[in-house]
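Got a sequence here, can you model it:
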Amino acid sequence: MSTDQQDAVRELDVRDIDGEPFGHIMDALDSVSEDEALRLVNSFEPVPLYDVLTKKGYQYDAEQVADEKWHITIRPD
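Coordinates of the predicted model:
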């Protein structure tokens, strides 16, 4: 999926969250406006999250930027 470079991007690093980060991710997405994106920083590719994002009307780009570091850029569809 393509990335619009004009979007404002908020970042959420979930690597240091104790426990399940799903709630933090959903809360952050609730605050993202139509012209913004959320960059999720994670230590692995969160493949199970992709179905949830698609069902909730989001599009995403995933990129491994280093060993054990992924950027998943999420925006409203």
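
rest of the way, CA atoms for contacts and neighbours
Noted.

mind checking how far V41 is from M26?
Using C-alpha to C-alpha, to the nearest Å, V41 is found at 14 Å from M26.

To check against the first, give me the structure of this:
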Amino acid sequence: MNLPEYEVNLDVRGLQPPEPLERVMHALGTLEPDHQLLVVIDREPFPLYGLLIEKGFEFIGERIAPRHHEVRVWRSH
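Got it, this is the predicted structure:
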């Protein structure tokens, strides 16, 4: 897998739904083709995964610690 070279970080921990999802979707709308978005969130964002697939993004989600999940998102080529 070839991940993009540049990373944009978005920490949405502590925000109440639907704000984290709204912020992620906004950030994805401005994401450059050669960039990836790193989302830091306090729970596994299951609703986000379906939207990413629908919109043609690829991603890797990982639980780092309790209340700390990271999702790397990039555009499919």
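
circling back: more neighbours, V41 and M26 of structure 1?
Legend: neighbour count by other C-alpha atoms under 10 Å for V41 of structure 1 and M26, higher for V41 (21 against 12).

what does the strand or helix carrying the more buried one contact?
In this structure, V41 of structure 1 sits in strand 36-42 according to DSSP states H and E. Under the contact criterion C-alpha atoms under 8 Å, 6 or more residues apart in numbering, strand 36-42 of structure 1 has outside partners 7-15, 25, 28-29, 32, 68-76.

so who does the residue of structure 2 positioned farthest from its centre touch?
Centroid-distance maximum for structure 2: P66 at 17.8 Å, with C-alpha atoms, centre = their mean. P66 of structure 2 sits next to D42 when contact means C-alpha under 8 Å, 6+ apart.

In helices, which of the contacts of strand 36-42 of structure 1 fall?
I25, A28, L29 (DSSP state H).

Just the closest of the residues you listed to P46 of structure 1, please.
P46 of structure 1 has its nearest neighbour among those in I25, at 11.5 Å by C-alpha to C-alpha.

count of residues packed around the closest one?
When neighbours are counted by other C-alpha under 10 Å, I25 of structure 1 comes out with 16.
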